[in-house]
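> Starting from these lines, generate the structure:
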Amino acid sequence: MLMKVYEHFAYLYVRGRYSRFSEKMAEILPMILEKFDARPHRILDVACGEGTFAVEMAKRGFQTVGVDISSEMLKFAKEKAKKENVDVKFICQDMRSLDFDEEFDLVTCWFDSLNYLLTIEDLEKTFAGIYRALKEKGLFIFDMNTRYGLAVGWSRYSCHIEQETEDILEIHQASYDFETDIATLRIIGFIRNGETWIRLDEEHKEKGYTLREIRERLRHVGFKELACWGNIKDMSEPQPDSRRVFFVVQK
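Presented below is the predicted three-dimensional model:
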């Protein structure tokens, strides 16, 4: 399921504003590392998408590996690394079955990618794989959409135009199921192809987890929580209306 939702959306993703989040995280990361006196050399970016964050880290001198389940997204990631003339290893792999053993000083997972895991079991599998991938004392830094963020943030505009240019039209339709805490985002896209238009349809689902559920799964696989923020810029605690939470945990 995870691969299919980005099979066509990748073409809209790389032309939209989505990469700005990864750019911001690349700018903020040095401040976080300084706060925890961390000096990583080798970084694993899980659910790396079209490679913005991984490439930015490589440009700053880090040895970087990017993992994503979407081969389409990785095509764009490889093109970006080549264009920026940096060496990033990109691997097509499901984040629920990571195959690394104490190879990284830092693992990141951005832009609510973990919310795509719709069961607590899959979330724990991913946390466990990341734990194994880290060296002793290594850090895992990630963000997730909160239930409030999905129920209110996603559903504020039940239908809106996400991007519109001469060559692209992208429409989002969102809903939230309060019984399952799963948000559904239907993406309808049109891409100009000469004198005709190609239509793309995808359905994205994200699961809203409580802070307690996330913390329990992290502790269960062995992580120690160093920080949890509702706002990463001022490093403030999550509030009831925080739409996103950021965690810093250590092996």
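> CA only for contacts and neighbour counts going forward, please
Fine.
> can you give me the strands in this structure?
Secondary structure of the chain by DSSP state E: the strands cover 42-46, 63-68, 88-92, 104-109, 134-145, 159-164, 168-177, 182-193, 196-207, 224-229, 244-250.
> structure for this one too, so we can compare:
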Amino acid sequence: MPGDYAVLASVYDDIGLNSFAQRMTPILVDFAQQRDWLGRRFVVLGCGTGASVEYLSNYMYTIVGVDNSPQMLAAARQKLDQSGASVRWLEADIRELGDAVGHADMVLALNVLNELNSLRDLEVVFTQVHRILEPGKLFIFDLHTIQGLTEQGRSGDAIVTDSTHLSVFVSDEYDYERQMATRHYLIFRRQGESWQRSEARHVLRGFPVQAVASLLQRAGLKVNGIFQLDLDPYEPGVSQASRVVFLVEKP
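So this is what the prediction gives:
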């Protein structure tokens, strides 16, 4: 996956892969504040090209952006290092944060946890979050549901952008046995008078929502709520949602 992000980093924002974090970060921070969250220190896991960090930097938070792709971090730095924001960038696997990340009043992870390989990997991340999160503070993340990934995998082929300098085609597939959605990218970028072709893939794995909630509790975290993207409560087995948001607290 890191190798695929070496390809995707240069087109990530152009094809809208940053749009979810860009749209949801202000909504989720406001949602937390409505529930009496207060704090200054953010750790953004899987920060990518910096959509969440860019919003947070407008409000003078102290931010650590973590990503395991140097190309994605370079794109984020290019956007934000001239802004004067208090941002520290950390190239790291979110399963192995170490002491360099410091402590946080909120840990935010958007568009990232479905990229982990297993429930065991999720549990490792949750343990890391418990270690860095201050008591009474929040961990907020989203998760594609198995239903949502199944729908994505049936999407077929599409053109996601087609301009004078960039054309990107995608094809989707779903592995029912491994609960895994794969999106293949075929990218053509204009370089002078010629076109450069590259390929990448993006793999997302589905995890049962209830199993994820159990792992959070086992890691010593408290699930304050599971919500649909409109922030209505999500009820496992009842709600039909392609994606959910977890609001989690360290007691």
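> ok so, going back, nearest approach to residue 122 of the first structure belongs to which of the strands of the first structure?
Among the strands of the first structure, the nearest to residue 122 of the first structure by Cα to Cα is strand 196-207 (11.3 Å).
> so where in the second structure does that closest one end up aligned?
Per TM-score structural alignment, the counterpart of strand 196-207 of the first structure in the second structure is residues 194-205.
> Mean per-residue distance, the matching stretch versus the first structure.
Its matched residues in the first structure lie on average 1.2 Å from stretch 194-205 of the second structure after superposition (mean Cα distance after the TM-score superposition for the first structure).
> re the thing from before, output the strands of the first structure in a markdown table, with distance to residue 77 of the first structure and mean neighbour count appended to each entry.
Formatted as a markdown table, those follow (distance: least, Cα to Cα, whole Å; neighbours: other Cα atoms under 10 Å):
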| stretch | distance to residue 77 of the first structure | mean neighbour count |
| --- | --- | --- |
| strand 42-46 | 12 | 24 |
| strand 63-68 | 9 | 24 |
| strand 88-92 | 8 | 18 |
| strand 104-109 | 15 | 23 |
| strand 134-145 | 20 | 22 |
| strand 159-164 | 21 | 14 |
| strand 168-177 | 21 | 19 |
| strand 182-193 | 20 | 19 |
| strand 196-207 | 21 | 16 |
| strand 224-229 | 29 | 17 |
| strand 244-250 | 24 | 21 |
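> nearest to residue 126 of the first structure, of these?
Closest to residue 126 of the first structure of the strands of the first structure, according to Cα to Cα: strand 42-46, at 9.7 Å.
> For that closest one, name the packing helices and strands.
Counting contacts by 3 or more Cα pairs under 8 Å, 6 or more residues apart in numbering; DSSP states H and E, strand 42-46 of the first structure is packed against strand 63-68, strand 104-109.
> redo that, cut-off 10 Å
For strand 42-46 of the first structure, the packing partners by 3 or more Cα pairs under 10 Å, 6 or more residues apart in numbering; DSSP states H and E come out as helix 52-59, strand 63-68, strand 88-92, strand 104-109, helix 120-133, strand 134-145.
> for the ones you listed, which one sits closest to residue 159 of the first structure?
Set against residue 159 of the first structure and scored by Cα to Cα, these come closest in strand 134-145, at 19.4 Å.
> Show me what the closest one is packed against.
Helices and strands touching strand 134-145 of the first structure, by 3+ Cα pairs under 10 Å, 6+ apart, are helix 19-35, strand 42-46, strand 104-109, helix 120-133, strand 196-207, strand 224-229, strand 244-250.
> okay, these in TSV with distance to residue 148 of the first structure next?
As requested, these are arranged in TSV below (distance: least, Cα to Cα, whole Å):
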stretch	distance to residue 148 of the first structure
helix 19-35	19
strand 42-46	24
strand 104-109	20
helix 120-133	18
strand 196-207	11
strand 224-229	15
strand 244-250	8
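> Quick one: closest of those to residue 4 of the first structure.
strand 196-207 (8.3 Å).
> how much does the closest one deviate in direction from helix 120-133?
Orientation of strand 196-207 of the first structure against helix 120-133 (axes from the mean of the first three to the mean of the last three Cα atoms, to 10 degrees) gives an angle of 90 degrees.
> how about the strands of the first structure in JSON lines, adding distance to residue 118 of the first structure?
JSON lines is the format used below for those (distance: least, Cα to Cα, whole Å):
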{"stretch": "strand 42-46", "distance to residue 118 of the first structure": "17"}
{"stretch": "strand 63-68", "distance to residue 118 of the first structure": "17"}
{"stretch": "strand 88-92", "distance to residue 118 of the first structure": "20"}
{"stretch": "strand 104-109", "distance to residue 118 of the first structure": "16"}
{"stretch": "strand 134-145", "distance to residue 118 of the first structure": "13"}
{"stretch": "strand 159-164", "distance to residue 118 of the first structure": "23"}
{"stretch": "strand 168-177", "distance to residue 118 of the first structure": "13"}
{"stretch": "strand 182-193", "distance to residue 118 of the first structure": "8"}
{"stretch": "strand 196-207", "distance to residue 118 of the first structure": "5"}
{"stretch": "strand 224-229", "distance to residue 118 of the first structure": "22"}
{"stretch": "strand 244-250", "distance to residue 118 of the first structure": "17"}
